[in-house]
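**Q** Show me how the following folds:
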Amino acid sequence: MSDRTPEHTFSDLVAGYVTAYDRDRSIVDLRTSDGRNLRMTITETTSAEFLRNLGDPYLDASAHVDDLLRPGRYLYAHGIFYPGRGEESFMVRRLLFLGRKPGDFNFEEHGWWARQLGELARFYRRAQFGTKNPVDYADYRTILRLGGDKSDHHVQETDTISRLVYGMASAYMLTGDEDFLGVAERGTEYLRRHMRFVDRDEDVTYWYHGVDVRDGVESKLFTSDFDDDYDAIAMYEQIYALVGPTQTYRVTGDPRISTDIESTLRLFKNFFHDEQRGGYFSHIDPILLSPDHESLGHNKSRKNWNSVGDHAPAYLINLFLATGDKRHADMLEETFDLIVEHFPEDGSPFVQERFHADWTPDRTWRWQQDSAVVGHNLKIAWNLMRMNAIRPKKEYVELAEKLGRSMPEVGSDQWRGGWYDVVERTLREGETAHRFVWHDRKAWWQQEQAILAYLLLAGNTGDEGFLRHAREASSFYNAFFLDHDEGGVYFNVLADGTPYLLGNERLKGSHSMSMYHASELAFLSTVYGRLLLHGEPLTLWFKPRPDGFPDRVLRVAPDALPPGRVRLDWVEIDDRPCSDFDPVAMTVNLADATGDVVVRAHLSPVED
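**A** From the prediction side, this is the model:
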């Protein structure tokens, strides 16, 4: 029996697990993620295909449908509901299979995510710089059209360059492609020369919102030009200015990057940090460097998820991985303790995301009001588990698991698959589902947060439910966000997975999108999948400078992983075996290196 009876003809997508297939009647019974049942009819015109990665050719499966429709298989079915046909009302037009047999998922193949990251890096390199070598960041443009063509928008935003740099540095770590590292290093240098302002009086560094480049003339944009943050210094823009340089620092140890990061951290401590009540203000006035000046308007004396929590995923965990510095672990601990203390609300499945200075929830701020960004809840769960690997606390795990268990029902599409954007935090009287604030579209970055949250929850706990959510989220992302025609990934798709290609959401580069989330997803899905879930080794590349890392120790842990789960098996320096490493701490001694060296670090999961 079907749990959905149509009253009019409409097309839709259904995601679920095959429970039965009657070949003679061409009837398939499907069970959705939340246990609803649907009976589908296969027709003579039903087509089928296998999931494919970026850069892979189309692989037709239409001739094998009878053999592939086996109980237990998770799949996607596009079709049309017809009224008046009872339980056989859904006529399937297209099937998407995720693997060769039940329980198989193509994205769990050994090299899937690494290949995807390489394709992403080649797309953005080609779109921004063509075939130039070395690349010239004077050519960089924030706005990229669907196919990667540049617009005539001339503002080079600091954060989007930094996000591109992150992606390129990550691609080098996973593939060893020197071209990607060259793009990352040139981008980092461009940020230092054109987007950085060193205030020697205050001994801090600021990062410009961007630079307007016209006819070879640069105009610096000191304060944000984005509507939510206009004419203020926004904490999240300063945070994301560090995302690319920090990832590059992990690879090279460039001391100039370290100096910039430390100087920016002094900016955060001296002017954004609330010394009395803890946490970081979201904005400061550009003249007086004050968080409570009237000029800030709706951003006066405010704190939010981005200003408090985004330090961790953007740069701070990676900085700690690169340095092992206790100060950075202390800062991480402070922010996550504050999240555990102030963000949850009794009786609500969602966290609170915006606050006044005294941590009173702010439910009237501009577009957010009393709504929940689904991806922020997932991002908190993911990063709490990372923080628990650095300084374990039961409160971190409890909140992460609580969010992991509550989010699917209130934030995911359990009929079609995928994760929604922004929903109302409070149920209206008589309703059982949280209303969408604007639409039911699904954004690429929110899928990333779901995938990483559930991969890490599953990798830490062994919970099959978390693993199922990770696989379902990975399935939807790989099925509907990869642009096989133009390259890169789509910003948004409709509820049924159709790309949404209007306005800013048709772009591959914008204020909101560069290379960061898609590359972070590919990098960390490789790390979590291989090392925590599938028992597979992982090789990473580094290229430390002779003056890199003050203690001359290269730290190669790929992420904040559960202690004792991963070890460093072998190391090569310039293709020669190296024995001077610590397998447990995952460190390599570089004291004897007198020039740039290429380090290959081979990591393996520790068997129970």
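**Q** from here on, contacts and neighbour counts on C-alpha atoms
**A** OK.
**Q** What ranges does the stretch 251-400 of the chain have for its strands?
**A** Counting by DSSP state E, counting those that start in this stretch, the stretch 251-400 of the chain has strands at residues 283-284, 302-304, 354-356, 371-373.
**Q** this one next, for a side-by-side:
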Amino acid sequence: MPLHGFTQTMTLAGQVVSVDPAKPAFCLQARSGDVYEVVVGPSTNYQVMTNLDQISRDRVPDPDGAPTDDGIRFALAKYIAIGRPLFVGGIHQINGQATSFEARTVYLLHSAPTRWLFEETHWWLVQVTQMADRILDHLFDSRRDYTIDDFSKFYRTDLNILGQPTNDTVQECAVLSRLLYDLSTAFLITGAERYFLAARAAMRYLRQAFRSSSHDGEYCFWAYGRRRNVEGEKGESLFFASQGPDDQGTIPLYEQIYALAGLTQYYRLTLDADVLEDIRRTINTFQAFFHDPPDATSKGFAGKGGYYSHIDPVTMRPDSIALGENFRRKNWNSIGDHIPAYLVNLILTLDPLPQGTARGPLDKLLRCCISILEETTDLIVEKFPDPKSDYVNERFHDDWTPDHTYRWQQNRAVVGHNLKIAWNLTRCASYFQMRSARRRALGQVQDSAADSERASRCLAVARSLGDRMATAGLDVQRGGIFDCVEREPTNGMPIQFAWGNTKDFWQQEQGILAYLILHGATPGNGQYLGLARECEAFWNLFFLDRERQGYYFRTTEDGLPIIDGQYGMKSSHAIGYHAFELAYLAHVYTRTFVAAGDGADNGFSLHFRVLKCAGQTSINVLPDFMTPGRLTIQKIIANGVDETDRLRSPNPDDFQISLADLAGDTRDGTISLVVQFDAIEPH
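**A** Next up, the predicted model:
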């Protein structure tokens, strides 16, 4: 039955397919194929997308020959052109057979109709600096140097929407580690001293306040958090077991994994041997207490591969009945989160094996990391896809039987997890292709072929998920990525939402990075770049909190921020991690995989502050897993001096730089290194 008197505020995304100055109106075609007539009028305003710096980027030239005495038609001629991608916010009305969509805000993505602001050289750098400065200002006010005591006194996991402390004084280890990742990443791509100083203090406090070593020193666990007493007896309480709602009283593996996220990124910058030792001992913990290899049957485990999601802090086993619904379980976090949280960055730093006296221990650690990467990617490829659903299974019993009864998840999919798998399997495919090329050059024909086959399997699953999420996870009318959906819809629709049709910030990151890297992995296929741009546009238009130089955790389907309750907090995961990871890798992927055009270059630079030591006398600087022939080092600046001719390898696929002959700073012994990269256009 037709609707009568129906009105709705609505956002549309698409491409202009026709313009009718007489009405005045234009037609916008969404990715769904639907075409909407968009009527403009005196209440329509046109905006070119802005960044967190709020600088107006409207440089659209006035049109020749347009009627200057008619402001509505003049603006239509100025801003609307056939083929231009747009987002439009307006009012949709239905009354019987009559429909109308009147534009209130028309969002342009660049002043030029065929360009995108988020592909400019500086776009993501602006986001990083704005966010990092505001986070540090919120926590430490005007300080520009930082100590352990500063983090002990001022750091809080929970901040309100204005960045001010709440009544909860908790300091969560995994969230502080994410902040360490943010600060390390901000330094990596900007070289700003403030971020390095803050990262160094955060690293020291993290290691001092939350690290728990085993009696023999071989294993390292990380406490959930600390809470300072605000009344009565002075001091603070340490919580070793998790206080999270799904993990109460347990040691969840994903919290231990994310304790390494910041430490590993910091290690990439500095080669700090003490930090690496904590990383090594934490990985020992994963292997000894959570891992389920075939010979684990001797301990009473299933022996089916992968990692248990939780262990009991008393028995230190995954099969304690005290774990409740987490008894003998495996899930996406316990298998897949190893890859983005620490494995990629650690393997990038250790492979190829660094020079120096520590090559033996580093080789042992590298072999362990590669074995984890191989096992987890194989399991994701083999166990997670479901032929009966567009979405992967995310939770399992320890024999890999899918678990569709777990608490809130039931038989539901988190769209972002599907895209996270697509992103990380594509990264891993690049690594295996890179290793295949090395082995082929060494005459290791069978090993090279095995790596090539493993890469093909990873990429096939990644592409399948990317293709399916384009319609089963992305909003084909408005852009953006939905949250939680039913894996097997029963409502006769392509998507059935578990709760609301809302969109969360971290899932936008997964989609953007998945489609950017899939574009890089499939040269000549423009589909993935189109999807990446659609997701990037939604993020940059609707998730950025321009007033407070941050971002919103959740929006409505139309991109309106939701700030009720916990969603208005600048806390926990929302303090930055996914946004900084997005900015860093979107910057790298765009510079590497997307042709700049218009005379711009495809270069970028990374900054390192290396602790000089005999154990490691070289540094690997490849930004992410890349197939051979995609990047090359253009320039190397060491301690302010151009050392390119002396330090750059003649092999363009060699990203290891010798530090042996470089002097450390007399104050702190560090070597400052700036590496400039250029992308190589695929053949």
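**Q** Got a TM-score for the pair?
**A** With the length set by TM-score structural alignment, normalised by the length of the first structure, the two chains reach a TM-score of 0.96; 602 aligned residues with a Cα RMSD of 1.6 Å.
**Q** hmm, back to that, now for the strands of the stretch 251-400 of the first structure, which one comes closest to Arg555 of the first structure?
**A** Ranking the strands of the stretch 251-400 of the first structure by proximity to Arg555 of the first structure (Cα to Cα) places strand 302-304 first, at 31.7 Å.
**Q** thinking again about what came up before, to Tyr124 of the first structure, which of the strands of the stretch 251-400 of the first structure lies closest?
**A** For these, the distance to Tyr124 of the first structure is smallest for strand 371-373, at 27.6 Å, taking Cα to Cα.
**Q** The closest one maps to which residues in the second structure?
**A** Aligned by TM-score structural alignment, strand 371-373 of the first structure corresponds to residues 412-414 of the second structure.
**Q** List the neighbours of that stretch that are in contact with it.
**A** Judged by Cα atoms under 8 Å, 6 or more residues apart in numbering, the contacts made with stretch 412-414 of the second structure from elsewhere in the structure are Tyr391, Val392, Asn393, Glu394, His404, Asp483, Cys484, Val485, Glu486, Arg487, Glu488, Ala498.
**Q** Map the first one onto the first structure.
**A** The one in question is Tyr391 of the second structure. Counting by TM-score structural alignment, the partner of Tyr391 of the second structure is Phe350.
**Q** what's the distance between that match and Val374 of the first structure?
**A** The spacing between Phe350 of the first structure and Val374 of the first structure, counted by Cα to Cα, to the nearest Å, is 8 Å.
**Q** now swap in Glu398 of the first structure and tell me
**A** Distance, Glu398 of the first structure to Val374 of the first structure, using Cα to Cα: 19 Å.
**Q** the more surrounded of the two?
**A** Val374 (25 against 15; other Cα atoms under 10 Å).
**Q** Which helix or which strand is home to Ser475 of the first structure?
**A** Ser475 of the first structure is part of helix 464-480 when elements are defined by DSSP states H and E.
**Q** Name the residues of that helix that come out as buried.
**A** By neighbour count with 16 or more other Cα atoms under 10 Å, helix 464-480 of the first structure contains the buried residues 466-467, 469-480.
**Q** ok, now stretch 342-352 of the first structure?
**A** For stretch 342-352 of the first structure, a neighbour-count test (16+ other Cα under 10 Å) marks His342, Phe343, Pro344, Pro349, Phe350, Val351, Gln352 as buried.
**Q** I'd like those residues as CSV, with distance to Ala585 of the first structure appended.
**A** Compiled in CSV, those are given as follows (distance: Cα to Cα, whole Å):
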residue, distance to Ala585 of the first structure
His342, 33
Phe343, 33
Pro344, 34
Pro349, 37
Phe350, 36
Val351, 35
Gln352, 36
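**Q** what two of those residues are the furthest from one another?
**A** His342 and Pro349 (14.2 Å).
**Q** coming back round to it: which residues touch the helix holding Ser475 of the first structure?
**A** Under the criterion Cα under 8 Å, 6+ apart, residues 51-53, 98, 105, 107, 404, 417-419, 444, 447, 450-455, 457-458, 493, 497-499 lie in contact with helix 464-480 of the first structure.
**Q** what's the mean deviation for that helix versus the second structure?
**A** Its aligned residues in the second structure lie a mean 0.3 Å from helix 464-480 of the first structure after superposition (mean Cα distance after the TM-score superposition for the first structure).
**Q** what's the next secondary structure element after that helix?
**A** Taking DSSP H and E as the definition, the helix or strand right after helix 464-480 of the first structure is strand 492-493.
**Q** State the span of the second structure onto which that following strand is aligned.
**A** The counterpart of strand 492-493 of the first structure in the second structure, counting by TM-score structural alignment, spans residues 554-555.
**Q** coming back round to it: between Phe350 and Val374 of the first structure, what contacts are shared?
**A** With contacts taken as Cα under 8 Å, 6+ apart, Phe350 of the first structure and Val374 have Met407 as neighbours in common.
**Q** where do the helices sit along the stretch 1-150 of the first structure?
**A** Counting by DSSP state H, counting those that start in this stretch, the stretch 1-150 of the first structure forms helices over residues 65-68, 112-129, given from the N-terminal end onward.
**Q** Looks like Asn318 of the first structure contacts Val251 (just checking).
**A** No. Under the contact definition of Cα atoms under 8 Å, Asn318 of the first structure does not touch Val251, with a separation of 10.8 Å.
**Q** ok, the two, which is more surrounded?
**A** Taking Asn318 of the first structure and Val251 together and counting by other Cα under 10 Å, Val251 has the greater number of neighbours (28 against 24).
**Q** The second structure: which residue goes with that one?
**A** Aligned against the second structure by TM-score structural alignment, Val251 of the first structure finds its counterpart in Leu269.
**Q** Surely its match and Leu606 touch.
**A** No. Using Cα under 8 Å, Leu269 of the second structure is not in contact with Leu606, being 9.4 Å away.
**Q** Now do the shared contacts for the two.
**A** Contact criterion Cα under 8 Å, 6+ apart; residues shared by Leu269 of the second structure and Leu606: Leu188.
**Q** In contact with Asp390 of the second structure, which residues?
**A** Under the criterion of Cα under 8 Å, 6+ apart, the contact partners of Asp390 of the second structure comprise Leu465, Arg468, Met469, Ala472, Arg487.
**Q** Out of those, which comes closest to Ser571 of the second structure?
**A** Compare each of the contacts of Asp390 of the second structure with Ser571 of the second structure using Cα to Cα and the shortest gap goes to Met469, at 28.7 Å.
**Q** counterpart of the closest one in the first structure?
**A** For Met469 of the second structure, the residue aligned by TM-score structural alignment is Met407.
**Q** Identify the residues contacting stretch 321-334 of the second structure?
**A** 250, 253-254, 306-312, 318-320, 394-398, 400, 406, 417.
**Q** so how far is that stretch off the chain centroid?
**A** What separates the centre of stretch 321-334 of the second structure from the centre of its chain is 25 Å, taken as Cα atoms, centre = their mean, to the nearest Å.
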